[in-house]
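**Student:** Predicted model, plus sequence, below.
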Amino acid sequence: MAAGNYKVPPPFDKKKSYESWKNEVEIWGLVTDLEEKKKALAVALSLKGRAMDSALEIAAEYLNDDEGMNILLTKLDGVFLKEENDRQYEAYTEFDRIARENGVSMVDYIVEFERRYNRIRKFKMELPDASAAFDTVNHQILLSSLEGMGVSGSALSLFASYLTGRSYQVTWRGATRIAACLADISKWMTTHHLKLNLDKTELLFLPGKGCPHRDLSITIDDTVVTPTRTARNLGVTLDDQLSFSANISSVTRSCRFLLYNIRRICPFLTDETAQVLIQALVISHLDYCNSLLAGVPASAIRPLELVQKAAARLVFNRPKFSHTTSFLRSLHWLPVRARIQFKTLVLAYRAVKGTAPSYLQAMVKPYIPARPLRSAASGRLVARSLRGPGGRSTRSRLFSVLAPQWWNELPTDVRTAESLPIFRRRLKTHLFRKCYPEPST
């Protein structure tokens, strides 16, 4: 903005961020001698490209008003500013990932640290007390990290001498709270002539990334409950890493045992009866809570695929190593990975239509373009970023990431189905054609 030329608003171009331009416009609004109702018109006429398109969506009589500037900036905020929570998350993630790279001087590193720190302070985020965190850090890890960052010589010796002879500890009151909660449950059950079965009570500790396994125990009614690597809940075996490898192994063993017993009575069954029996006992077992396996590696669900192929061979009474693609197509069975995708997308459809639990509805968000487009009626969802503190391998298993990604890949007629039965029918047809394409002639 040229000095003394306060009638011309500052230009908005790609060289500056929207926030910087907005601050300049607000300053310009304080020093310009234009009438209050003319300011929004002047700013709108100075815009270009996407900003101009957004401004033109506002009627001229609204811009030519004392509140015109507020209306215009509010409109542009909806286009160029991300949601407050997303901006806070980005600021925290940027600060959390700060590291001194090779070739970066300490002065430049401190400047970058202050810039990122000031950015999170702008959102009124408070960091934990550094002194308290220092008291709980492993001293050997701290010294190794400092040495890896380039701290050496007398500086490293100073830290080492300070830490020599000092101890550290981490206390956790969660065990006390859990014990108190279980005590209240046990008391309530006793009052209602029930008894808490402590022999079947399991404690599963889910450590965070890089968190050591804590030696926890809970005492309730003179019984000590210690953590286990796996715990069973509603028929699903959970492990402390949430890899579901233990659950896959358990399902595989159960299905193999069922197939073994069915094979023994197959000579007395018709093909149709064998198919119904296997679908009811084996395939339904494979499908139970299979949406939990969304995003797991293909190697992890390989045992389940082998069970499904063995079930298809048993229906048609085929040898052990016979090819099964034609059998699965004839039975109209989707492969295991497609069945997982089917169940996840059904949950996504219910979330979009508002019939799923509220916590699932909060994980998906309909895509609404900034301006009227044909894609507004296509039923797409907002795709979440795969980047995050959990890393790609962890975040890519989230329902909030996978469901929109798979949903947006569906044809429009599937996404816009009028009811759940129609959606399920169209979805299975789409996945079936995708998994078993028609042979080219």
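**Tutor:** Done, it's in.
**Student:** contacts and neighbour counts: CA atoms only from here.
**Tutor:** Will do.
**Student:** Show me what the host helix or strand of residue 72 is packed against.
**Tutor:** Residue 72 belongs to helix 68-80 when assigned by DSSP states H and E. Using 3 or more CA pairs under 8 Å, 6 or more residues apart in numbering; DSSP states H and E, the elements in contact with helix 68-80 are helix 36-46, helix 49-56, helix 60-63.
**Student:** Now do the longest helix belonging to the chain: everything it contacts.
**Tutor:** Counting by DSSP state H, the longest helix found in the chain is helix 245-265. Contacting residues not belonging to helix 245-265 are listed as 230, 236-239, 274, 278, 281-282, 285-286, 300-301, 303-304, 307, 311, 314 [CA atoms under 8 Å, 6 or more residues apart in numbering].
**Student:** For those residues, which ChimeraX command selects only the ones that are buried?
**Tutor:** Buried residues among the contacts of helix 245-265 (16 or more other CA atoms under 10 Å), as a ChimeraX selection:
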select :230,236,237,238,239,274,278,282,285,286,301,303,304,307,311,314
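**Student:** for comparison:
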Amino acid sequence: MDLNRLILNLEKTKYLFFHTRNYKVSSTNVVKCNNISIERCSEALFLGLYLESNLSWRCQIDHIKSKILPVVGVLSRLRHTGLNPTILKNIYFALIHSNITYLISVWGQCTKEKLQELEVIQRRALKLIFNMPYLEHTKTVYKSANILPVSVQVKFSSVIYIHKLNLNLINSDIPIIKNSQIHNYSTRSSNKIHTSTVHTTKHGLNASFNAAIKLYNELPSLFTNMSFNQFKKNVKSWYLQNYLNGTA
């Protein structure tokens, strides 16, 4: 830290010890900086993302719910005022969609049950915007709104990130390597992005970067050769159609 001229406020500094759910952390583990013991915590807020020691993302899901549930109440009151659905949809994107999609490719690798909690709230908001019956079919809701369910949005945001890397639109410390760069012989997967073999628990298999590359490699090859704007438009339509067809 001295070399980088970094100064830590040790009174506010805490550390997380990441581990699997059943792993028992020793209470004797001590981390020190300048001979001062650093407090260990089970969760921490970092750049708007709640990190937990067991990587369950429970705190992050609860945080998002606390942000978007009040907005659903606002939409419920506003729909009786005669406002144009377009205005209500703009409110949705500003106050609900933005909170759901923030770093979703990271925390979105949580359990399906946790994503379902957000989808229930998302559907409630969309039904209010378009004045749909409470028991309206789920697929009709998303088709009318032209919006992806939370679980599908995870996939979409993940492949968007990888495509940006593939087009060198953003920088990353993790290089994008094609299979053709690993071996010289031609195969059906030569143009796919190389993924490292993971010899670990589900945390490694579900790591956001590994999961994103896997999703990207599953896309039809015609998408991966598109410009960013074309890719974004076409892949969203593809994911939505697959969801409506029951294949997403």
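**Tutor:** Sure, I can see it. Because the structure is predicted, anything quoted here is derived from the model rather than measured.
**Student:** Can you state the residues of structure 2 onto which the helix holding residue 72 of structure 1 aligns?
**Tutor:** Across structure 2, nothing matches helix 68-80 of structure 1 (TM-score structural alignment).
**Student:** Let me see the ranges of the strands in structure 1.
**Tutor:** 203-204, 218-220, 223-225, 227-228, 230-233, 236-239 (DSSP state E).
**Student:** Which stretch of structure 2 is the first one matched to in the alignment?
**Tutor:** Residues 14-15 of structure 2 are where strand 203-204 of structure 1 aligns, taking TM-score structural alignment as the criterion.
**Student:** What lines up with residue 398 of structure 1 in structure 2?
**Tutor:** Using TM-score structural alignment, residue 398 of structure 1 lines up with residue 207 in structure 2.
**Student:** That match - nearest residue in space that isn't next to it in sequence?
**Tutor:** residue 109 (7.2 Å; CA to CA, 6 or more residues apart in numbering).
**Student:** Give the aligned equivalent of the one you found in structure 1.
**Tutor:** Aligned by TM-score structural alignment, residue 109 of structure 2 pairs with residue 295 of structure 1.
**Student:** residues contacting that match?
**Tutor:** 396-398, 402 are the contacts of residue 295 of structure 1 under CA under 8 Å, 6+ apart.
**Student:** In a markdown table: those residues, plus neighbour count and distance to residue 122 of structure 1.
**Tutor:** What follows is the contacts of residue 295 of structure 1, written out as a markdown table (neighbours: other CA atoms under 10 Å; distance: CA to CA, whole Å):
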| residue | neighbour count | distance to residue 122 of structure 1 |
| --- | --- | --- |
| 396 | 21 | 30 |
| 397 | 18 | 32 |
| 398 | 16 | 29 |
| 402 | 21 | 32 |
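**Student:** Give me the subset of the residues you listed that lies in helices.
**Tutor:** residue 402.
**Student:** Closest one of the contacts of residue 295 of structure 1 to residue 366 of structure 1?
**Tutor:** Using CA to CA, residue 402 comes nearest to residue 366 of structure 1 of those, at 14.5 Å.
**Student:** And the closest one, how far from residue 269 of structure 1?
**Tutor:** Remark: distance between residue 402 of structure 1 and residue 269 of structure 1 (CA to CA, to the nearest Å) = 42 Å.
**Student:** One more: residue 432 of structure 1?
**Tutor:** Distance, residue 432 of structure 1 to residue 269 of structure 1, by CA to CA: 28 Å.
**Student:** Which one's more surrounded, these two?
**Tutor:** Counted by other CA atoms under 10 Å, residue 432 of structure 1 and residue 269 do not tie: residue 432 has more neighbours, with 17 against 13.
**Student:** Alignment lookup: that one to structure 2.
**Tutor:** Per TM-score structural alignment, the equivalent position to residue 432 of structure 1 in structure 2 is residue 240.
**Student:** Its match and residue 88 of structure 2, how far apart?
**Tutor:** For residue 240 of structure 2, the distance to residue 88 of structure 2 (CA to CA) stands at 21 Å.
**Student:** Same check on residue 134 of structure 2?
**Tutor:** Residue 134 of structure 2 is 18 Å from residue 88 of structure 2, by CA to CA.
**Student:** OK, contacts around the counterpart of residue 370 of structure 1 in structure 2?
**Tutor:** Counting by TM-score structural alignment, residue 370 of structure 1 lines up with residue 184 in structure 2. Residues in contact with residue 184 of structure 2 (CA under 8 Å, 6+ apart): none are found.
**Student:** From start to finish, how long is stretch 405-423 of structure 1 in a straight line?
**Tutor:** Stretch 405-423 of structure 1 has its terminal residues 17 Å apart, counting by CA to CA.
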